[in-house]
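**Q** Any chance you could fold what I've pasted below:
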Amino acid sequence: MGLLDSVKARLGPAKGKVSDLAQQHGGRIQHGLDRAAKAVDERTKGKYSDRIRTGADKAKGAVDRLAHKDGTGADTGGGTPGSTPPTPGTTPPAGPPPTS
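**A** Prediction:
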């Protein structure tokens, strides 16, 4: 067993607990990320605003992925936002419709 396999085996149970905590406290975590980003932005006098915002948004995305690991409440499909998923048992059309 390699080092990476050993680390994965030990961190497996922790991932579930982190996911549960992210589901319970997602709003608080995101609020804290916003406050931290604002504080850093103020201390750097806006010099790195775009990078700080990008980092905060990526961190929020990671929290969302952790919170929705089981697929409940998350968009697990590959469709566009607002689109309805295909009905089970039906095959969606392949490609654009033919032109006459």
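**Q** use CA for all of it now, contacts and neighbours both
**A** OK.
**Q** Tell me which helix or strand comes right after the helix or strand containing Leu4.
**A** Using DSSP states H and E, the element containing Leu4 is helix 3-43. Following helix 3-43 in sequence order, the next helix or strand is helix 49-67 (DSSP H and E).
**Q** any idea of the angle that next one forms with helix 3-43?
**A** On the basis of axes from the mean of the first three to the mean of the last three Cα atoms, to 10 degrees, helix 49-67 is oriented at 140 degrees to helix 3-43.
**Q** What helices and strands are in contact with helix 49-67?
**A** Applying 3 or more Cα pairs under 8 Å, 6 or more residues apart in numbering; DSSP states H and E, one finds that helix 49-67 contacts helix 3-43.
**Q** just checking, what packs against the helix it packs on?
**A** By 3+ Cα pairs under 8 Å, 6+ apart, helix 3-43 packs against helix 49-67.
**Q** Next, the second sequence, to be compared with the first:
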Amino acid sequence: MGMFDNLRDKATDAVDEHGDKVSEGVDKAGEFANEKTGGEHGDKIDQGTDFAKDRLDGLDGQDDDIQ
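**A** I've put the predicted structure just below:
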């Protein structure tokens, strides 16, 4: 098993166990970025947070971790 496989496995375990906290962190990061840009790029930031959540949710192949 390579280094990246090990990292992916750890990330998958973290999302499985703490998906709600990860989702909150992604949302807070998006809100922070939106504030710093004065809402100028809100649509792009929302797209980015949605994409990040989809990628994290796809780690274990299930759509139940990230809301």
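**Q** So after superposing, what's the score?
**A** Superposed pair, TM-score by TM-score structural alignment, normalised by the length of the second structure: 0.81. Supporting alignment: 63 aligned residues with a Cα RMSD of 1.7 Å.
**Q** In the second structure, what range does stretch 56-65 of the first structure match?
**A** Mapped onto the second structure using TM-score structural alignment, stretch 56-65 of the first structure covers residues 49-58.
**Q** Correction: the previous question concerned stretch 28-45 of the first structure.
**A** Aligned by TM-score structural alignment, stretch 28-45 of the first structure falls on residues 21-38 of the second structure.
**Q** Give the helix, strand or coil label for Asp75 of the first structure.
**A** With DSSP: H, G, I helix; E, B strand; the rest coil as the basis, Asp75 of the first structure sits in coil.
**Q** where's Gln60 of the second structure relative to Asp43 of the second structure, distance?
**A** For the record, residue 60 of the second structure is Asp, not Gln. 27 Å (Cα to Cα, to the nearest Å).
**Q** So for these two, which sits in the more crowded spot?
**A** Each of Asp60 of the second structure and Asp43 has its neighbours counted (other Cα atoms under 10 Å); Asp60 has more, 17 against 10.
**Q** Hmm, Ala14 and the more buried one touching each other?
**A** No: checked against Cα atoms under 8 Å, the pair Asp60 of the second structure and Ala14 is beyond contact range at 10.6 Å.
**Q** Give me the neighbour count for Gly19 of the second structure.
**A** Neighbours of Gly19 of the second structure using other Cα under 10 Å come to 20.
**Q** With the one 10 residues further on instead?
**A** By other Cα under 10 Å, the residues close to Ala29 of the second structure number 14.
**Q** do Leu21 of the first structure as well
**A** Counted with other Cα under 10 Å, the neighbours of Leu21 of the first structure add up to 15.
**Q** likewise Ala9 of the first structure?
**A** Neighbours of Ala9 of the first structure under the rule other Cα under 10 Å: 11.
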